[in-house]
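In: Just the structure for this:
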Amino acid sequence: MSGHIWEAIMKELWFRGELKEIGRDECFELLGSRSVGRIGYCTSGGAVILPVNHAVIGGEIVVRVSPGGQTARYLRDNAPEPDLTYEVDDFDDYTESGWSVLVTGTARATSPESLASLTDRPVPWPAGDYWDYVRIHPTRVTGRRLVPA
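Out: Next comes the predicted model:
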């Protein structure tokens, strides 16, 4: 048996990581430690999962979406507070470890004036000043961490 195959077998058998649940407070800390996540929702055409910038403000996730984009359309078509999910994660290929936080909740449009100071607001990476603010109110927050063996 070649060395690479043997190493792969041994690694799978002896060095597998362990999944641990993350509490709600730590989930929010982890959400706040990143500026990009994925918003997810279901349409008649199937599941949609898109990367967006976010900020955690007052126990909610605030994202900005293009008013003409598919997420804004989903929010309008399913108003007043459509269901969606939001996920943020981080991983390390080398140590085969990482974490993932999943928020299930409802969304609603919000005004910039209702948010904290300008420095706390999410800033989309694409250029333009036409972005709408959307608050995601969590109804369920779960997280898992994969720790190396």
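In: Going by C-alpha atoms from here, please, whenever you check contacts or count neighbours.
Out: Noted.
In: Would you state the strands of the chain in chain order?
Out: Taking DSSP state E as the criterion, the chain contains strands spanning 18-22, 36-43, 46-57, 60-65, 83-92, 97-110, 132-147.
In: Here is the second sequence; please produce its structure so I can put it next to the first one:
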Amino acid sequence: MTATSPPPVRHTETLSRQEALQLLKGAPLGRLVFSHRALPAVRPVNHVLLDDRIVIRVHSGAALLGPARAGAVVAYEADEFDPERRTGWSVVVTGEARLVEDPALQQRYRAALEPWIGGEMAHTVGISLDLVTGYRIGAAGE
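Out: As a prediction, this is how the structure comes out:
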């Protein structure tokens, strides 16, 4: 594409649940969306997809702890875009956030997920995969 040529025509494709989860599984980072003090909060976090849930780790002062203790409904979004080609995908999972209390599961999840930020990540949170949606933006004919 040059500065004088028009951008190629793009289309949006709805992903199946399986396709969306496969893309999410390969994504290194996502955005957790939850309610904090009656306002929307968004946090970038790394995750792992295990046992039909998104697993993240949080520190003891994390704003998510209260909602996770209450089983609040949250959203988790991951994406990847290529600005040059104007293509990409986005996956959103909506589900309940719950603290993982089982010691064996905590150990398993901690072994599978190394947080990107430093500090003691004392808590593990699982997000159920209740509603999974995804879209891909691609060139016409792809």
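In: on that earlier part again, so which of the strands of the first structure is nearest Tyr74 of the first structure?
Out: strand 36-43 (7.6 Å; CA to CA).
In: Superpose on the second structure and give me the mean offset of that closest one.
Out: On superposition with the second structure, the mean distance recorded for strand 36-43 of the first structure (mean CA distance after the TM-score superposition for the first structure) is 1.2 Å.
In: number of nearby residues for Leu118 of the first structure?
Out: 10 (other CA atoms under 10 Å).
In: Over to Ala55 of the first structure?
Out: 22.
In: what does Gly95 of the second structure give?
Out: Going by other CA under 10 Å, the residues that sit close to Gly95 of the second structure add up to 21.
In: try Ala78 of the second structure
Out: 25.
In: Now do the same contact list for it.
Out: Ala78 of the second structure sits next to Leu24, Ala27, Leu29, Gly30, Arg31, Ser90, Val91, Val92 when contact means CA atoms under 8 Å, 6 or more residues apart in numbering.
In: Now do the first one: how many residues are near it, please.
Out: By other CA under 10 Å, 27 other residues sit near Leu24 of the second structure.
In: Now whichever residue in the first structure pairs up with Val132 of the second structure: closest residue in space, sequence neighbours ignored.
Out: Under the alignment by TM-score structural alignment, Val132 of the second structure pairs with Val141 in the first structure. Distance criterion CA to CA, 6 or more residues apart in numbering; nearest residue to Val141 of the first structure, sequence neighbours excluded, is Val103 at 4.6 Å.
In: And the one you found, what's its match in the second structure?
Out: Under the alignment (TM-score structural alignment), Val103 of the first structure pairs with Val93 in the second structure.
In: roughly how far apart are that match and Ala75 of the second structure?
Out: Separation of Val93 of the second structure from Ala75 of the second structure (CA to CA, to the nearest Å) stands at 6 Å.
In: Compare those two (neighbour count), which wins?
Out: Between Val93 of the second structure and Ala75, counted using other CA under 10 Å, Val93 has the larger neighbour count: 25 against 22.
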